[in-house]
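**Student:** Predicted model and sequence below, questions to follow.
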Amino acid sequence: MATHGDALRRRLGLTDSVIIGLGSMVGAGIFAALAPAAAAAGDWLLLALAVAALLAYCNATSSARLAALYPVSGGTYVYGRERLGAFWGYLAGWGFVAGKTASCAAMALTVGSYAWPEHSRVIAVAAVAAVTAINYTGVQKSALATRIIVAAVLAVLALVVGVGLFGSHSAATDLPDRIGPRGVLAAAGLLFFAFAGYARIATLGEEVRDPRRTIPRAIMIALGLALAVYALVAVAVLEVLGSAGLAHAIDPLARVVSAAGVPGSAPVVRVGAVLAAAGSLLALILGVSRTVLAMARDRHLPGALAAVHPRFGVPHRAELAVGAVVAVVAGTFDLRAAIGFSSFTVLVYYLIANVSAATLTAAENRPARWVPIAGAAGCVIVGLSLPVGSVLAGLAVLAVGGCWYAARSRSARS
């Protein structure tokens, strides 16, 4: 339980909360997950997008009801602990921190790939350092920076959609029609990586004003806006490049404007990609550090990480620790592997969230009964449809976390 000295300040309103969530989703999905999802689903990409959106809706609804009931930092780590027991809360927190650390690395690598491909890892590490410094000085400045970034990115995406829909479509090529249900589900899992940004709002529950009202509204608004943007961009890209061109593109949105007949717009799109990924990185590190804070308060992680800076009002040690780990991962791992691993572990996180929501009573404002059931089933089915390497790596990391919990529990009893 947080004491007065380490409590966070409630300074975020509805607009800032929506911007933080939207900044995570738009940046991650458009510039990182769209191409590998197209490689898995081919011409069925829009169906995969719909599946991912439905799963995100169920998860968002369950998370919103739980966040309104437990408006403190930690997200499903707190919900699982309170509704299912200490171990399930811990496993959710462990999976979230591991998966979102990989997400942070993926966003940093996206910054590097668009800004300076020949030195992408160096740029990625530098981006992590810069974003950690912004978050360290206070969540209000983070929200302001994210607001500016999202406005610029949405303008760039509007350019891509306009050029893509009304430009030349002669370069479009399609993958062979051999995609089955597993490919669509795998693509949905990769695209869910993009939608998961709404969780940043729930993990900031202790810093949101009027959380019972603000958190559910912010999650739904951010999710709806992100889905609209995703659908428009996906249609435009498929029209210009086709599923094959999209699947093989490293920088698909820059290629769209060039192939559609406006090559002079490509540098603008590249700048937008860097801004989008940086905005996602900023919001992701913000959310991971708050879960680390909550787990440190309960001594599942070193207690020193629970400290809150007396001047800036942020969990500064958690911020620095998360930034350091992300920098190491970004300097050593591959972008697409990071996305697959992150998707699997985060789907486990939301599996626990949906099961937790299913235990709510009518007096606790539970969602419609089908929502957590469909959400939990979807997390399992889509998660197991991801690439085998991602599934095995995710299970291994969760197993390590479970063993650590068991060893710690035995030590405490002794």
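**Tutor:** Thanks, I have the structure now. Numbering: from 1, shown residues only.
**Student:** rest of the way, CA atoms for contacts and neighbours
**Tutor:** Fine.
**Student:** Give me the number of neighbouring residues for residue 413.
**Tutor:** Burial of residue 413 is recorded as 6 neighbouring residues (other C-alpha atoms under 10 Å).
**Student:** take a look at this one as well, against the first:
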Amino acid sequence: MTATPGPATLSRRLGLADAVVIGLASMIGAGAFVSLGAAQDLAGALAPLAVLVAAVVALCNATSTAQLAAQHPTSGGTYHYGRAQLGPWWGFLAGWCFVIGKIASCAAMALVIAAYLAPEPAQRLVAALVVAVLTAVNLVGITRTAALARILVTVAIAALVLTGVRLLVGGVGDGAAGGGDPLADAIPGPLAGAAAGLWDGGLAAVLGAGSGGVGGIALAVIQAAALMFFAFAGYARVATLGEEVTDPRRTIPRAILLALAAVCGLYVVLSVVLVLVGPAPGGQGWGPAPFLAALDAVGAGGIWHVIVTVGAVAAASGALLALVAGVSRTVLAMARERDLPPVLAHVSPRFSVPQRAEVAAGVAVLLLVLFASNVLVAVAASSFGVLLYYAIANLAALTQVGEWRLFPKVMQWVGLVGCVLLVGALPGRTIVAGLVVIAVGVAYRVAVRRVAGRAAG
């Protein structure tokens, strides 16, 4: 039985440019200002290779998402695709993994914004305020969301380009931050700083990542790629807005691939620049603001700190803005099918947005912001949920036939295997905690279905 309170559909207002901007805004905040430094901490000068590995998995996932979105242009992303192609339980698992993964992403972005804007005692309060403000922006309509995202992503890209040029000049002219040849660090050593604490206990660490040798190097690169995947995950955000995109069969695949290609190029260049600057000073890792630390390493302060801070805040704000919108659309789709409380399925007749779902997502993010331990733990939790979500997307795309098969099956197989491999590289405690949360969701659905079955009987 399907609940359909309120308007049956959302308004199609987003064109190709708006869809690409939302995808860019969803990715750039995480990749440029959080993940790249931690990836280098894990993989050393092989960090650009880790970026490429994550990009290949993301590309394969993107083709699956684009192919599915063209056939099923409705809100909910792989939650809807899984239901349509594999069955209700697969759809539920995809939707639940997306919701928990992206709520963790939202918390990470809010904490990054606060880290640049406030001293430690006030950071969680500032992060909570940012979540509340951006959720309110989403409540007044998707076209306003796209317009603000365009401004934020433009500011972020400009700051990244300027910062990258300054770091390149400083790195080449003054030498690496740690002295000597930065490329001599191509073989990763023991995991550094905060990244070491995050990854200890994971399968890859148990198998020898960071211990040297070909196997250890490969595992370290895979660990870094798992972290970098978090930075790419926004490429398919437009697919969760399927009911609001004009000409979805044409617009959705193009928007996903264009946004992914642009960000992949940017990440590779920035990763190379960071490697040329050298290993992080003091051997403690680059931390949650790698480019701010890198500017200090090359002796660039003052106005450059302002530039990178403005860029980081703009990028993370754009990512958070788009992430909350994406989560709420999946919550809307799940509520319509009673996989979440049906009261969340209401769509505002005035603004044509799922306001109750927006509020619910915002509240969940606020709770994580107030109680999560740190940014890297939130990043790992996000990667766990999102990688499983895309694994189901690849499975669903493998079942498509005829005119809906837009890409070869080998890409979906590579995406599926890649998702499973990267999940296996996550910390053991992240995997265990993620499985517990998934079990809670499964228990809720089982209970609801039993109650519905008794009522029908």
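**Tutor:** Received it, and whenever you're ready, just let me know what you need. What you see is a predicted model; the values in this text were computed from it and never measured.
**Student:** Any idea what the TM-score is?
**Tutor:** For this chain pair, the superposition-based TM-score is 0.96 by TM-score structural alignment, normalised by the length of structure 1; 414 aligned residues with a C-alpha RMSD of 1.6 Å.
**Student:** Look up how far residue 77 of structure 1 lies from residue 85 of structure 1.
**Tutor:** Relative to residue 77 of structure 1, residue 85 of structure 1 is positioned 10 Å away (C-alpha to C-alpha, to the nearest Å).
**Student:** can you give me the strands in structure 1?
**Tutor:** Taking DSSP state E to define them, one finds no strands in structure 1.
**Student:** quick one on the thing from earlier: so which of residue 85 and residue 77 of structure 1 has more stuff around it?
**Tutor:** Set side by side, residue 85 of structure 1 and residue 77 show more neighbours around residue 77, with 28 against 13, by other C-alpha under 10 Å.
**Student:** Aligned against structure 2, show me the partner of that one.
**Tutor:** Alignment note (TM-score structural alignment): residue 77 of structure 1 maps to residue 79 of structure 2.
**Student:** Am I right that its match is in contact with residue 332?
**Tutor:** No. Using C-alpha atoms under 8 Å, residue 79 of structure 2 is not in contact with residue 332, being 10.6 Å away.
**Student:** hey, where'd the helices end up in the stretch 251-400 of structure 1?
**Tutor:** Per DSSP state H, counting those that start in this stretch, the stretch 251-400 of structure 1 carries helices over the ranges 252-259, 266-297, 316-330, 335-358, 370-384, 388-413.
**Student:** Residue 195 of structure 1 is nearest to which of the ones you listed?
**Tutor:** Ranking those by proximity to residue 195 of structure 1 (C-alpha to C-alpha) places helix 335-358 first, at 10.3 Å.
**Student:** In structure 2, point out the residues matching the closest one.
**Tutor:** Against structure 2, helix 335-358 of structure 1 falls on residues 375-398 (TM-score structural alignment).
**Student:** ok, the aligned residue in structure 1 for residue 269 of structure 2 to residue 171 of structure 1 distance?
**Tutor:** Here residue 269 of structure 2 is matched to residue 232 in structure 1, going by TM-score structural alignment. Residue 232 of structure 1 is 19 Å from residue 171 of structure 1, where distance means C-alpha to C-alpha.
**Student:** Neighbour count for the two, which is higher?
**Tutor:** residue 232 (17 against 13).
**Student:** pretty sure that one contacts residue 163?
**Tutor:** No. Residue 232 of structure 1 sits out of contact with residue 163 when judged by C-alpha under 8 Å, with a separation of 11.8 Å.
**Student:** Overlap in contacts, these two.
**Tutor:** The overlap between the contact sets of residue 232 of structure 1 and residue 163 (C-alpha atoms under 8 Å, 6 or more residues apart in numbering) is empty.
**Student:** the helices in the stretch 51-200 of structure 2, which residues?
**Tutor:** Remark: helices assigned in the stretch 51-200 of structure 2 by DSSP H, counting those that start in this stretch are 78-85, 88-117, 123-139, 142-174, 193-199.
**Student:** of all these, which lies closest to residue 226 of structure 2?
**Tutor:** Of the helices of the stretch 51-200 of structure 2, nearest to residue 226 of structure 2 by C-alpha to C-alpha is helix 193-199, at 10.8 Å.
**Student:** what comes up buried for the following helix or strand past the closest one?
**Tutor:** Sequence-wise, the next helix or strand downstream of helix 193-199 of structure 2 (DSSP states H and E) is helix 203-206. For helix 203-206 of structure 2, the neighbour count (16 or more other C-alpha atoms under 10 Å) marks 203-205 as buried.
**Student:** who touches residue 292 of structure 2 in this structure?
**Tutor:** Per C-alpha under 8 Å, 6+ apart, neighbours of residue 292 of structure 2: 305, 308-309.
**Student:** That one -> structure 1?
**Tutor:** Checking with TM-score structural alignment, residue 292 of structure 2 has residue 254 as its match.
**Student:** now swap in residue 148 of structure 2 and tell me
**Tutor:** Per TM-score structural alignment, residue 148 of structure 2 is aligned with residue 145.
**Student:** so how far is residue 271 of structure 1 from that match?
**Tutor:** 16 Å.
**Student:** Residue 299 of structure 1 too?
**Tutor:** Per C-alpha to C-alpha, residue 299 of structure 1 is found 42 Å from residue 271 of structure 1.
**Student:** Check residue 48 of structure 1 too.
**Tutor:** Residue 48 of structure 1 is 28 Å from residue 271 of structure 1, by C-alpha to C-alpha.
**Student:** what does residue 277 of structure 1 give?
**Tutor:** Between residue 277 of structure 1 and residue 271 of structure 1 the distance is 10 Å, computed by C-alpha to C-alpha.
**Student:** neighbour-wise, which of these two wins?
**Tutor:** Neighbour totals were compared for residue 277 of structure 1 and residue 271, and residue 277 leads with 32 against 17 (other C-alpha under 10 Å).
**Student:** Who's the closest spatial neighbour of the residue mapped onto the more buried one from structure 2, skipping the chain neighbours?
**Tutor:** By TM-score structural alignment, residue 277 of structure 1 lines up with residue 316 in structure 2. Spatial nearest neighbour of residue 316 of structure 2, excluding adjacent residues (C-alpha to C-alpha, 6 or more residues apart in numbering): residue 29 at 4.2 Å.
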